[in-house]
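Participant: Sequence and computational prediction follow.
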Amino acid sequence: MATLAPAPSGRARPAQSWLWRLQQLVANYLPLLLMAMLASGTWWLVKHTPVPEEATQAPPPRHEPDYQMRNFELQRMGGDGRLRARIEGAALRHYPDTDTLEIDQIHLRSYSADGSWVLASARRAVANADASEIQLYGDVEVKRYEAQQADSPQAAAKLDIRGEFLQAFVNREQLRSHLPVQLRHGGTTVQALGFEYDHLNGRLSFQGRTTANLAAKGGSQAKAKP
């Protein structure tokens, strides 16, 4: 005997409740929401965490030498391979914050392209890194010799400068001072409150009150004031 299957009901399956759908949505996206909340919390924590003062502002460099030398000798060569300057001293200190050299009991010998040369000495000196600019302090003495004098300190200097301060530009072959100096050139002695000497252009100028003793013919002397 055949059995008859029940006829399909015409009633629609009840729709899922909105609360159930909300629970499913939250369950699906809950890991993503937790990760977003964790990232936001970490960002807020980093932003509001106090930073130590030394980490935000680097301390200024201290004026302390990073290397020192004693009883040294330095040589500076020109582009043509010839010796341009030789510096000797009792002590040398290099300061990295200013990239300068400080020298005690300096003795400098500088050679010009025309063969003339200069001897300079002082109690102390401050120079830039390549020693192309040097400031001399205390018992400064500078002597310039002609090329034919064969590098002999015993020969008479063409120009003799003495004072308590002098600034030398080795490459430009210039000397200057804003403090009183005494200059001797031949038989002439000049006392000045300051001066500038440009060897390449052959120019010598004085500042302030200047007096000069001029050697006249026959051994007599004449005094001159500006």
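Facilitator: Perfect, thanks for sending it.
Participant: going forward, measure contacts and count neighbours with C-alpha atoms only.
Facilitator: Noted.
Participant: For the closest residue to T100 other than its chain neighbours, which residues are in contact?
Facilitator: Take T100 and drop its neighbours on the chain: the residue closest to it by C-alpha to C-alpha, 6 or more residues apart in numbering is N128, 4.6 Å away. N128 makes contact with 99-101, 134, according to C-alpha atoms under 8 Å, 6 or more residues apart in numbering.
Participant: ok, D160 - how many residues close by?
Facilitator: 20 (other C-alpha atoms under 10 Å).
Participant: Please tell me how far it sits from R62.
Facilitator: Distance of D160 to R62, computed by C-alpha to C-alpha, to the nearest Å: 39 Å.
Participant: Equivalent analysis for R21, please.
Facilitator: In terms of C-alpha to C-alpha, R21 sits 69 Å off from R62.
Participant: Now do the contacts for H178.
Facilitator: Taking C-alpha under 8 Å, 6+ apart as the criterion, H178 is in contact with 165, 193-195.
Participant: next up, a second structure to put side by side with the first:
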Amino acid sequence: MNRAGSLFPLLLVGLLAMGSFWLEHIVSSEDRSGLRNVRHEPDTMVENFTVDHFDARGQLQSQLVAQQLQHFPDDDSSELDAPIIRFLGEGRLATFTARKAFVSSRGEQVLMREDVRGDRPPQNGSPRQTLTTEELLVRQGEELARTDKPFVLTHGNLQIQGVGGEWDNLKGQFRVFGQLQAEMPGQPTQTTP
């Protein structure tokens, strides 16, 4: 009986070692077969954050703000809730908002989706510009925003509806790539009795 009692710890250590080797084998075979990378599950969540981007001179160029960020390790992307992108350069203020956004692995592109809105206040003699669409790809470093979806752009009293366009914030221009319909309200006519 004494001998069986002394073998129990040795048997327990042996079972633990076999379990460790088995677990390591399962995990490494998932890595080799790519099973681990197939799962699109967040590994990090951040609430209420701001990321500032600076130009080469150290001046604040843009901000990315969101209520929540989820990072996905399988493709190194991030999903944002209630994102806001602000361009803050002198004479070229602009703000873009949406319900959701998806950020590329290096953060250079932000795909904004659902109820996307852009606003550029009056500045440098140019009237207010607003944009509404359902999807907008924003390249922060270049201050460009592009859509291939239907959009409505207002520039002062001019309203433009189209499909596909690009907002160049550095130049203060919007280029239309596809269909276009513009409406510029005229002055109301007065009739005299």
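Facilitator: Nice, I can see it. Because the structure is predicted, anything quoted here is derived from the model rather than measured.
Participant: so what corresponds to A212 of the first structure in the second structure?
Facilitator: Under the alignment (TM-score structural alignment), A212 of the first structure pairs with A182 in the second structure.
Participant: element containing that match, please.
Facilitator: Assigned by DSSP states H and E, A182 of the second structure belongs to strand 180-183.
Participant: Give me the mean deviation of that strand from the first structure.
Facilitator: Once fitted to the first structure, strand 180-183 of the second structure is off its aligned match by 1.1 Å on average (mean C-alpha distance after the TM-score superposition for the first structure).
Participant: Which elements pack onto that strand?
Facilitator: strand 158-168 (3 or more C-alpha pairs under 8 Å, 6 or more residues apart in numbering; DSSP states H and E).
Participant: P122 of the second structure contacts R128, correct?
Facilitator: Yes: counting by C-alpha atoms under 8 Å, P122 of the second structure does reach R128; the two are 4.4 Å apart.
Participant: And stretch 176-190 of the first structure, how far out from the chain middle?
Facilitator: Remark: stretch 176-190 of the first structure is offset 31 Å from the chain centroid, using C-alpha atoms, centre = their mean, to the nearest Å.
Participant: corresponding residues in the second structure for that stretch?
Facilitator: Mapped onto the second structure with TM-score structural alignment as the criterion, stretch 176-190 of the first structure occupies residues 146-160.
Participant: and R175 of the second structure, what element?
Facilitator: Using DSSP H and E, the element containing R175 of the second structure is strand 173-176.
Participant: The first structure: which residue goes with L15 of the second structure?
Facilitator: L15 of the second structure maps onto nothing in the first structure, by TM-score structural alignment.
Participant: Secondary structure of L15 of the second structure: a helix, I assume?
Facilitator: Yes: L15 of the second structure sits within a helix when classified using DSSP: H, G, I helix; E, B strand; the rest coil.
Participant: what about the aligned partner of Q57 of the first structure in the second structure, which helix or strand?
Facilitator: In the second structure, Q57 of the first structure lines up with R32, judged by TM-score structural alignment. Using DSSP H and E, R32 of the second structure sits in helix 2-33.
Participant: hang on, K100 of the second structure packs against V110?
Facilitator: No: if you go by C-alpha under 8 Å, K100 of the second structure and V110 don't touch, sitting 10.0 Å apart.
Participant: So which of the two has more stuff around it?
Facilitator: Legend: neighbour count by other C-alpha under 10 Å for K100 of the second structure and V110, higher for V110 (24 against 21).
Participant: Please name the spatially closest residue to the more buried one (chain neighbours excluded).
Facilitator: Spatial nearest neighbour of V110 of the second structure, excluding adjacent residues (C-alpha to C-alpha, 6+ apart): V103 at 4.6 Å.
Participant: re the thing from before, from the contacts of H178 of the first structure, pick the one nearest G202 of the first structure.
Facilitator: Minimum distance to G202 of the first structure across these is 13.6 Å, recorded for F195 (C-alpha to C-alpha).
Participant: what's the closest non-adjacent residue to that closest one?
Facilitator: F206 (4.2 Å).
Participant: What count of nearby residues applies to that neighbour?
Facilitator: When neighbours are counted by other C-alpha under 10 Å, F206 of the first structure comes out with 18.
Participant: can you tell me which residue in the second structure aligns to L74 of the first structure?
Facilitator: Aligned counterpart of L74 of the first structure in the second structure: V51 (TM-score structural alignment).
Participant: Okay, and the residue nearest to that match when sequence neighbours are not counted sits in which element?
Facilitator: Distances taken as C-alpha to C-alpha, 6+ apart put L64 closest to V51 of the second structure, at 5.1 Å, once the chain neighbours are dropped. Here L64 of the second structure, judged by DSSP H and E, is contained in strand 60-72.
Participant: with the first structure superposed, average distance for that strand?
Facilitator: Strand 60-72 of the second structure differs from its equivalent in the first structure by a mean of 1.4 Å after superposition (mean C-alpha distance after the TM-score superposition for the first structure).
Participant: which residues in the first structure does that strand align to?
Facilitator: Residues 83-95 of the first structure are the counterpart of strand 60-72 of the second structure, counting by TM-score structural alignment.
Participant: Show residues contacting that stretch.
Facilitator: Against stretch 83-95 of the first structure from outside (C-alpha under 8 Å, 6+ apart): 63-78, 100-112.
Participant: Also stretch 160-167 of the first structure?
Facilitator: So stretch 160-167 of the first structure is contacted by 133-144, 175-185 (C-alpha under 8 Å, 6+ apart).
Participant: do stretch 91-103 of the second structure as well
Facilitator: By C-alpha under 8 Å, 6+ apart, stretch 91-103 of the second structure touches 77-88, 109-121, 123-124, 169-170, 172.
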